[in-house]
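Engineer: here is my input, please return the structure:
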Amino acid sequence: MLSSRTIEIIKSTVPVLERHGTSITKRFYQTMFAAHPELLNLFNHANQSQGRQQTALANVVYAAALHIDKLESILPVVKQIAHKHRSLGVTADQYPIVGKYLLGAIKDVLGDAATDDILQAWAEAYGIIANVFIQVEEGMYAQAEKQDGGWAGFRAFRVARKTAESDVVTSFYLVPADGGAVAAFEPGQYISVRLDIPGEANTHIRQYSLSDAPGRPYYRISVKREDALPGKPAGIVSSYLHAQVEEGDVLHLSAPAGEFVLDLADKRPLALISGGVGLTPMVSMLKAAAEAQPDREIAFIHAARRGDAHALRQEAEQVAAGSPRVSTHWCYSRPSASDRETGAFHKEGYVDLSWLKQVVPTTDASFYFCGPTPFMKTVYAALRSWGIAEERIRFEFFGPSGSLREAETTESIRA
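Structural biologist: The predicted structure follows:
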């Protein structure tokens, strides 16, 4: 337990962390990777280069300082991060390394303001926080390995089928290379794919949502090819999967992980809202809910640029065709001439609250959503302005977690 003096010192640093948190985490990653380049194998380099990982860590450090006297209040965040750590293969012996360079970064950025008392208090606090992560992750590792069909670390899977779902999304059907069973998962969870790409100095690991329902003899991931944009290079891993990985090839996967899962004990009407490739966990949830809860009202809402960028549409429509309680609703921001001719979409432009009220005719529903961060910020804002209770709103970021709450006044939802 931390002393009252240590807690007092940690809380006194909250305003400093609010101002300088990202500078500290940038310095932390810089110095840690210089001393331990092997840890680069655990991180998404794109998130590093775009600053998303640094911002996410700064938010966690800030939250830990703010709630240092009641760390149980940030346990949901701990569990979410621990799932990612388990899927990446983070080990207990790496936590002292992180602590050393995090404290060094605090000293480097704050200079003389980082007194011996402050550094000692943070060293004690980090030890407590690290131990919480280690204990939670130990339980997750044990559960992943001991469940039926489970395994530790990464397991070889063969690509049984590769299917183009749109002009930018391709699905990979993955079966165990050893011929064994696949571990169960909850709709909404993800797996990590570990790749050694020719010409790349480091191993790359990426998380991809499982896009089919549980209970199949395979895992399916549906991967968007991240093409180059001004100021943003093409995605190394997604480009490699699309262009180089073929049926019969072997990929190495972690066991399924993730806290963003469908609550099948909930009987309220269900709204599944997605933008772009954020529909992948939503399709898994849709199919699982329709199979397990045939009497549940489900509205599946998806925003895409146009029809040829709309993946897995036929699957969702097939589910709706098989159940009078499932409805699908499409919004295209830039529909093609063909989309207009065929009436392929229900709304042109962007999703707005008035349309959400039309397709989800009750506020007594549970809402799940996923997609690009701007999309999620405005979905969240729309739901909160509609009066939807916080406990009935569930969402997940693809990549490091961010904040949605600063956008509560935004009116439109952009895919």
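
Engineer: from here on, just use CA atoms for contacts and neighbour counts.
Structural biologist: Fine.

Engineer: packing partners of the top helix by length along the chain?
Structural biologist: Ranked by number of residues, the top helix in the chain under DSSP state H is helix 116-146. Using 3 or more C-alpha pairs under 8 Å, 6 or more residues apart in numbering; DSSP states H and E as the contact test, the elements touching helix 116-146 are helix 4-12, helix 75-88, helix 95-110.

Engineer: please provide the structure for the following sequence as well, for comparison with the first:
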Amino acid sequence: MLTANQIALIKASVPFLEEHGLELTTHFYRRMLEGNPELKSVFNQAHQMKGEQQMSLAVAVLAYAKNIENPAVLAGAVRRIAQKHCTIGIRPEQYAIVGRHLIASLGELLGEAATPELVDAWTAAYQQLADLLIATEQKIYDEQANVEGGWSSWRPMRVANRVEECRDVVSFYLEPADGGPLPAYAPGQYVSVRTFVKELGLVQPRQYTISQASGTGFIRITVKRIAGDTTPEGRMSNHLHKYLKTGDVIDVSAPTGDFTIDVKAEHPVVFIAAGIGITPMVPMIETLATENPLREVHFIYSTQNSETYPLRAEVERAVSGMPNAASAVFFTKPLEKDRIGVDYNAEGRISVDELRNFCQNPDADFYLCGPIPFMKSIAEALRSIGIIAPRIHSEAFGTGDWE
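Structural biologist: Here you go, the predicted model:
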């Protein structure tokens, strides 16, 4: 329990964090990964190279400092962070390592301003947050392990099948190498996969949405290859495309995530996706087609052309089985062979006017997934036509929250 003086000292740190938070977290990660290089296999190095983890942590530390008097308001953010941690196997003993380097980094950046009282305050504040995350993560681990077919941390999975979906997109069908069952999972949830990346000389984790409804006996992930296998974005996707074959075994985390849908609800739902952002939408639509086929559903999708449209057959099969469902496909760069009205419905990007056609019911929920600029523009367009924020749900791939 923090004292009143410690709380005051933490709140007094807010201006420093607003101005130097990213500098602090960048220094921290560099210090920690140099001092404890074994953690390079825990933290995705692509996110490190892009600065995503540094920025995400800076935002989190600032939010924590601003709400130090009532950290309960951050419960949603804490759970999302804990879910990410559980997919890479974070354990309680690692928090001591993180805390040691974070407090030391704070002292090194503040210099003489890092008084013993301030250091003590931040040490206590960090331990409070660590205890909260540890408890939340343990609850998630327990939930994952104590269901039929469940597990926590990593489980070896065999590639039962590999399917080339379209240009630069491959689906991997994963089944437990131990021969056991899989747990039921909610549509929209994700897993991490972990494998040795030769170019880095490290085991690396990467998160992928499960792209198929539960109950098939497989966990399917659908991976887009990012051009350039020397870039941070492309290293893992290229590795999986090049090297992961049918029969291979790879470590997989238990499913988790809150970007899910209330399948039993009756109000309309609109799915809006671009590119590989289609992956969480497919299991949602498949599940609705089976468990609530009369629900009003609209699927709006943007991609370049017919050669960059993964999982199309799955979407069309699910939509065709729902009498109150419809889809609209936008091609930004249609090919000569692509036929409007057959392969796609409109050329160009999704506009406000086109969205308005799907927003007649104010009770509709909207699910967005795709590149961050795409989601920002769609969310802004939805708000401009009167859709309230609680009705807009989104998922950003990578680390942190795009909002």
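
Engineer: distance to A365 of structure 1 and mean neighbour count added to the helices and strands packed on helix 116-146 of structure 1, as JSON lines?
Structural biologist: As requested, those are exported to JSON lines (distance: least, C-alpha to C-alpha, whole Å; neighbours: other C-alpha atoms under 10 Å):
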{"stretch": "helix 4-12", "distance to A365 of structure 1": "39", "mean neighbour count": "17"}
{"stretch": "helix 75-88", "distance to A365 of structure 1": "22", "mean neighbour count": "20"}
{"stretch": "helix 95-110", "distance to A365 of structure 1": "41", "mean neighbour count": "18"}
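
Engineer: which among those helices is found nearest to F345 of structure 1?
Structural biologist: helix 75-88 (35.0 Å; C-alpha to C-alpha).

Engineer: how big's the offset between the closest one and structure 2?
Structural biologist: For helix 75-88 of structure 1, the mean deviation from structure 2 after alignment is 0.6 Å (mean C-alpha distance after the TM-score superposition for structure 1).

Engineer: could you check the angle helix 116-146 makes with that helix?
Structural biologist: Orientation note: helix 75-88 of structure 1 sits at an angle of 60 degrees relative to helix 116-146 (axes from the mean of the first three to the mean of the last three C-alpha atoms, to 10 degrees).

Engineer: do a quick rundown of the helices in the stretch 301-415 of structure 1.
Structural biologist: Here the stretch 301-415 of structure 1 has its helices, by DSSP state H, counting those that start in this stretch, at 313-321, 337-342, 353-359, 373-386.

Engineer: in structure 2, what residues pair with the longest helix of structure 1?
Structural biologist: Aligned using TM-score structural alignment, helix 116-146 of structure 1 spans residues 116-146 in structure 2.

Engineer: list the buried ones in the matching stretch?
Structural biologist: Across stretch 116-146 of structure 2, burial judged by 16 or more other C-alpha atoms under 10 Å covers 118-119, 121-130, 132-134, 136-138, 140-141, 144-145.

Engineer: sorry, back to before: give me whichever of the helices of the stretch 301-415 of structure 1 is most buried.
Structural biologist: helix 373-386 (a mean of 22; mean count of other C-alpha atoms under 10 Å).

Engineer: with structure 2 overlaid, how far apart is that helix on average?
Structural biologist: Following superposition, helix 373-386 of structure 1 is found to deviate from structure 2 by 1.5 Å on average (mean C-alpha distance after the TM-score superposition for structure 1).

Engineer: which strands or helices does that helix pack on?
Structural biologist: In terms of contacts (3+ C-alpha pairs under 8 Å, 6+ apart), helix 373-386 of structure 1 is packed against helix 353-359, strand 366-370, strand 412-413.
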